[in-house]
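Q: Mind folding the following:
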Amino acid sequence: MTEKKLVHVERIPVRWGDMDAMGHVNNTVYFRFMEQTRISWFGALLPRGEAWGTTGIVIANASCNFKKAINYPATVEVKMYAGAAGGSSLPTFYELAVEGQIHADGSATVVFIDMEKQKAMRIPENLRNLISKGIQ
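A: Here you go, the predicted model:
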């Protein structure tokens, strides 16, 4: 089992427009909740432009296990966990809960890229150090 550490918690209100014809939050929105949490965490780690330089991030894979429908109105609490950083990648894990009940969990592999070369790159040491410390 991958060891993981809680690094960030984001509370996101469900919008009326997040629902689909079935009357619950559309499955694509769950990925948006995970994305928003991930971007908030990276923004807290290192504010945009501070030292990112030409370093960027892309998602190599993403998954979501839907356990229970989320309905409007609600506030989703997304807990983000980080696993051990690899050479150029970072495994991330998520729990999406409403009022303490987990409605979904998921994961995404973040890959660091050189935006000029459009190729994977080793995670810069300054970011690697910040990631290992984590932030909540």
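
Q: contacts, neighbours, all on C-alpha from now
A: OK.

Q: The residue of the chain most remote from its centre and N65: what is the separation?
A: Taking Cα atoms, centre = their mean, the residue of the chain most remote from its mean C-alpha position is A21, at 26.3 Å. Distance, A21 to N65, using Cα to Cα, to the nearest Å: 20 Å.

Q: Here is the second sequence; please produce its structure so I can put it next to the first one:
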Amino acid sequence: MARHTYRCPLRWADMDAYGHVNNVAFLRYLEEARIDFMFRLAPGEGDASFKGGSVVARHEIDYRHQLKHRHSPVDIDLWVTKIRAASAVLAYEVKDDDLVYARASTVIVPFDFKANRPRRLTDEETAFLEKYREDEA
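A: You can find the predicted model right below:
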């Protein structure tokens, strides 16, 4: 299956006192990759996926190496590991070529903001996610 790669710029404000990217900045990087995947790529394939909204139910991050601040972007690979009726799990690697700085996952829940409650994934959303599905190793 396919993975989505997002080229994420590093910002001066992402750096901590030790000269490496602060752990909190990694959550912003994951958010940028997720937004690019769900709100740019999905609608670009001809459907209105996820425009109704979604929320994050859980994050997990394993930091593998320090990411030093620099001017070149870092790659974030994103793929789907689980699809359920009303949630999906996205997996990520923040990396340069073969060096992985962090591995992470996010549970997303489609959300109906008018009704203020979770909703089920649509058939179109499920079909889109399925194209990026890789079973967990």
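
Q: Drop the TM-score for these two in here.
A: These two chains, once laid on top of each other, score a TM-score of 0.85 by TM-score structural alignment, normalised by the length of structure 1; 129 aligned residues with a Cα RMSD of 2.0 Å.

Q: still on that earlier bit, and the residue farthest from the centre of structure 1, what pairs with it in structure 2?
A: A21 of structure 1 is assigned A17 in structure 2 as its aligned equivalent, the criterion being TM-score structural alignment.

Q: quick check, that match in a helix?
A: No. Secondary structure assignment (DSSP: H, G, I helix; E, B strand; the rest coil) places A17 of structure 2 in coil, not in a helix.

Q: Name the nearest residue to the residue most central in space within structure 1, ignoring sequence neighbours.
A: When structure 1 is reduced to its mean C-alpha position, the nearest residue by Cα atoms, centre = their mean turns out to be R38, at 3.1 Å. For R38 of structure 1, the nearest residue in space outside its immediate sequence neighbours is M80; the separation is 7.3 Å by Cα to Cα, 6 or more residues apart in numbering.

Q: residue contacts, that neighbour?
A: The contact partners of M80 of structure 1, taken as Cα atoms under 8 Å, 6 or more residues apart in numbering, are 6-9, 34, 37-38, 92-95.

Q: how about 7 Å then?
A: Residues counted as contacts of M80 of structure 1 (Cα atoms under 7 Å, 6 or more residues apart in numbering) are 6-9, 92-95.

Q: ok, residues contacting the strand or helix carrying M34 of structure 1?
A: Element membership of M34 of structure 1, judged by DSSP states H and E, is helix 27-45. The set of residues that contact helix 27-45 of structure 1 without belonging to it, under Cα under 7 Å, 6+ apart, is 8, 10, 18, 78, 94, 130, 135.

Q: Now, of the residues you listed, which are buried?
A: Under a neighbour-count criterion of 16 or more other Cα atoms under 10 Å, the subset of the contacts of helix 27-45 of structure 1 counted as buried comprises 8, 10, 18, 78, 94.

Q: I figured the third one hits V25, correct?
A: I take that to be D18 of structure 1. Yes. Taking Cα atoms under 7 Å as the definition, D18 of structure 1 is a contact partner of V25 at 5.3 Å.
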